[in-house]
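**Q** sequence first, then the predicted structure:
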Amino acid sequence: MAALNESVDVAALAVLRPGMPMAKVQAAMGSAWKPLAAHKGGKIDLLENSHGFVAWIDENGFIGMLNYDHRFLRPVEGIAMGMKIEQLRAAMPSLEIGDDIPMMRGVRMGVRHYPEGYTLRIRLTLETVNEIGFSNPAAEYPEPTEPPYPAAAGIPGAPFADPNLKLVVLSSLLDAKQIDLGTPAQLATHVLGRAVDLESEGYEIMPEAQDYLARYPLTNELLTTVEEIAFDGGGSVYRYVWHFWDGEDDVFNVTDLSGIELCRNLKSFSAISMIGKIDIRTLLSFGRLEYLSLSTGADHIETLLGLPTLKEVRVLDDEIYDEVTKVGTPARRVFDTLKDRGVRVWVHWVSATEPTPPAFE
């Protein structure tokens, strides 16, 4: 996945405009390009999470809309993400900046109309640019079809022992645009065989969606594309199972990591919630692991020294913090060795009395 993204021409993405042919988008995306998916209605979002870029192609094969969010690091029309409102006004005096949007305090929009017929909109949050978009109001887009869902197969959770671990992996694949589940409403319609209104039906688990995802076919090829795994209640996949889940219970907690070694190209592992202590020995099979963040506890800290590709380790844990801040302890020796190797380390307490001590770095 990373290799595909390296071929993206970000400079070419930045100069795309409504009215240009789709071929311009294809050329800028390089090997990350995939043919238009009929169920997307002209939307191209393959670079949404990696580059903060989305395009829409109209019925005639021309760009109708473009959106660049805070993750897009190249200036667009001379405007850069993070630019303050004073800088924005100086860079584009013709931009009309409105007041705060009703019900969205601190959010303002800047608008400029171009003679070619399209409109530029710049979103500012707390007077800072964080989104840039172009649109052609005359563009019409193809009607989206139903997504081509593969048939569910196998036992729930396979190839993992814990079906909830499979949801975590599916969330990673969704974020990387390696799989496409359509919208939560589209998946619900597919599994229930009828139209679904999630505004009224999304407040409970949908067993049919949960079963489908638990038996979603995962090939070895797909598993090798997984580079990041995050145990976090904010994961993309959960809104497909329980659309308005508030994250306040343990229904999606992971209790067994068996099978995670199949994601052999993993580079980032983050445990924020929804899982207990991580036995770091479980991670030894990941020969490319670079980033590790542990906020739910960890066992066998010494095993960190057996992860040769690590670049950064972050730990949020009272017990480990207490030990690592004492000279000569086993944990301190481990983290000192990591620092000597050039690994960035950060260990912080969860709870502490005043005055609060600093992080160990």
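**A** Sure, I can see it.

**Q** from here on, just use CA atoms for contacts and neighbour counts.
**A** Will do.

**Q** now do the helices in the stretch 251-361 of the chain.
**A** Assigned by DSSP state H, counting those that start in this stretch, the helices in the stretch 251-361 of the chain fall at 318-324, 330-340.

**Q** closest to residue 190 out of those?
**A** For these, the distance to residue 190 is smallest for helix 318-324, at 46.0 Å, taking CA to CA.

**Q** in this structure, which residue is most central in space?
**A** Geometric centre of the chain, nearest residue: residue 175, 4.5 Å, by CA atoms, centre = their mean.

**Q** okay but that one is in contact with residue 49, surely?
**A** Yes: in terms of CA atoms under 8 Å, residue 175 counts as a neighbour of residue 49; the distance is 6.5 Å.

**Q** okay, now the residue nearest to residue 14 when sequence neighbours are not counted: neighbour count?
**A** Nearest-residue entry for residue 14: residue 76, 5.3 Å, with adjacent residues in sequence omitted and distances by CA to CA, 6 or more residues apart in numbering. For residue 76, the neighbour count with other CA atoms under 10 Å is 17.

**Q** wait, residue 76 touches residue 15, no?
**A** Yes: the criterion here is CA under 8 Å, and residue 76 meets it with residue 15 at 6.8 Å.

**Q** now do the shared contacts for those two.
**A** Listed as contacting both residue 76 and residue 15 by CA atoms under 8 Å, 6 or more residues apart in numbering is no residue at all.

**Q** so which bits of the longest helix along the chain are buried?
**A** The single longest helix within the chain, with elements called by DSSP state H, is helix 163-175. Neighbour-count burial for helix 163-175, counted by 16 or more other CA atoms under 10 Å, picks out 163-175.

**Q** use this one as the comparison:
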Amino acid sequence: MAASGKPVDVAALAALRPGMPMSAVEKAMGSVWRAPAPHKGGLIDILENTYGVVVRIDRKGLIGSVNFNSRFEHTIAGVPMGISLADLRTTVPDMQIGAESKVRRATRFGRKQLPEGELAARITYDTVYEINISNPDAEYLEPTAPPYPAASGDPGAPFSDVNLKLAVLSALLRVKAIDLGRPEELASHVLSRPVDLEKEGYERIPEALEYLSRYPLSDELLASVDWIEFDGGAEIYPYVWYFWGGEENAFDIKDLSGIRFCPNLKFISVISMIDKVDIRDLVPLSKLERVSINVPFENIEALLDLPSLRQAGRFSGAPAARGVLETLKQRGVQVN
């Protein structure tokens, strides 16, 4: 069924429970709804990194479990996300709170029986960070590796810098616009054999990098990128080098100019991975609203040529920067 034109309904997400039909998930997700792909084993994780909600559908087509992470800053079945342990004991007195885990540091679990299933709250450092409601009797289809599209085009295309393409792929992974499966599944695909990354993940896998550098990116996919962050902890890097620790400059970006191929970018954050940002590379991004640069930069006056800019952060230093930032403030741009 096609997605509706309605926005995500947060209240409806909070009300999802085991036993409800999949149509309840579709209604709550509104315009972002996509039916789970056959290989996902009933997993609906489109909102995992945005709204913080993951649902799994059982073999009967009903919700078997629904998981809320800390991004979902709302109350679920009477349990507010982010509530302190002390307040939780008072607010939900019938919750059974266990002892601190021996395998997860500063973590314990609270459990409460609901009519629809069991609620489990993960409490880390005396704060609720995750809430799961599940039917313990639900049975699920087994997930499998996704179907991988054939690689095509030149390495990095349409970008001149392969590492910039990796960052864009990571942005697409974040919103589940593409599906690479698990790093181990991709490695097995490109090597055409079973792979155990616990043993083989200490070095870069050239075949994985080659595949990702030629991963087909349609204009539609590029247009869907509205948020990108350059950081060594990005989701894409374990697919190339599972145990990469950031010590080497293997994924540093030398040419940012290709970012123009993502015309609908609204937010860009540079935490690392780029030695120096030339702000002029951002000028083609007419919809860019928020910019955060935490590395050296040049040509900061180009910020004045961003018509949609609403927030600029982490700029400091030279007198020229202060002058530009003052002008932005006068235009109503929030400067941090």
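**A** Noted; the coordinates are in hand. Predicted model, so just to flag it, every value in this text is computed and none were measured.

**Q** as a check, name the ranges of all strands in the stretch 1-150 of the second structure.
**A** For the stretch 1-150 of the second structure, strands defined by DSSP state E, counting those that start in this stretch occupy the ranges 43-44, 53-57, 63-69, 75-76, 79-80, 96-97, 107-114, 117-124, 127-134.

**Q** distance to residue 313 of the second structure added to those strands, as TSV?
**A** Putting those into TSV (distance: least, CA to CA, whole Å) gives the following:
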stretch	distance to residue 313 of the second structure
strand 43-44	34
strand 53-57	29
strand 63-69	27
strand 75-76	31
strand 79-80	31
strand 96-97	41
strand 107-114	34
strand 117-124	30
strand 127-134	28
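
**Q** closest one to residue 203 of the second structure among those strands?
**A** Closest to residue 203 of the second structure of the strands of the stretch 1-150 of the second structure is strand 43-44 (CA to CA; 30.7 Å).

**Q** can you tell me what part of the first structure the closest one aligns to?
**A** The aligned range for strand 43-44 of the second structure in the first structure is 43-44, by TM-score structural alignment.

**Q** quick one: contacts of the matching stretch?
**A** Here stretch 43-44 of the first structure makes contact (CA under 8 Å, 6+ apart) with 36, 54-57.

**Q** looking at the strands of the stretch 1-150 of the second structure, spot the one closest to residue 24 of the second structure.
**A** strand 63-69 (9.0 Å).

**Q** next, the mean deviation of that closest one compared to the first structure.
**A** With the two structures superposed, strand 63-69 of the second structure lies on average 0.7 Å from its match in the first structure, counting by mean CA distance after the TM-score superposition for the first structure.

**Q** now the contacts of stretch 43-44 of the first structure in TSV, with neighbour count?
**A** Formatted as TSV, the contacts of stretch 43-44 of the first structure follow (neighbours: other CA atoms under 10 Å):
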residue	neighbour count
36	15
54	19
55	27
56	26
57	26
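
**Q** ok, so of those residues, who is nearest residue 331 of the first structure?
**A** When the contacts of stretch 43-44 of the first structure are compared against residue 331 of the first structure (criterion: CA to CA), the nearest one is residue 54, at 44.9 Å.

**Q** and that closest one, what does it touch?
**A** Applying CA under 8 Å, 6+ apart to residue 54 of the first structure gives the contacts 43-48, 66-68.

**Q** name the member of the residues you listed with the most neighbours.
**A** residue 68 leads those on contacts (other CA under 10 Å) with 25 neighbours.

**Q** isn't it up against residue 133?
**A** Yes: contact criterion CA under 8 Å: residue 68 of the first structure and residue 133 qualify, at 6.1 Å.

**Q** for the stretch 251-361 of the first structure, just list every one of the strands.
**A** Using DSSP E, counting those that start in this stretch, strands in the stretch 251-361 of the first structure cover 268-271, 278-279, 291-294, 298-299, 312-316, 344-348.

**Q** I'd like these as CSV, with distance to residue 86 of the first structure and mean neighbour count appended.
**A** Listed next are those as CSV, based on distance: least, CA to CA, whole Å; neighbours: other CA atoms under 10 Å:
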stretch, distance to residue 86 of the first structure, mean neighbour count
strand 268-271, 38, 20
strand 278-279, 47, 16
strand 291-294, 37, 20
strand 298-299, 47, 15
strand 312-316, 36, 20
strand 344-348, 36, 19
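
**Q** I'd like those strands as JSON lines, with distance to residue 247 of the first structure appended.
**A** Listed next are the strands of the stretch 251-361 of the first structure as JSON lines, based on distance: least, CA to CA, whole Å:
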{"stretch": "strand 268-271", "distance to residue 247 of the first structure": "15"}
{"stretch": "strand 278-279", "distance to residue 247 of the first structure": "20"}
{"stretch": "strand 291-294", "distance to residue 247 of the first structure": "19"}
{"stretch": "strand 298-299", "distance to residue 247 of the first structure": "22"}
{"stretch": "strand 312-316", "distance to residue 247 of the first structure": "20"}
{"stretch": "strand 344-348", "distance to residue 247 of the first structure": "24"}
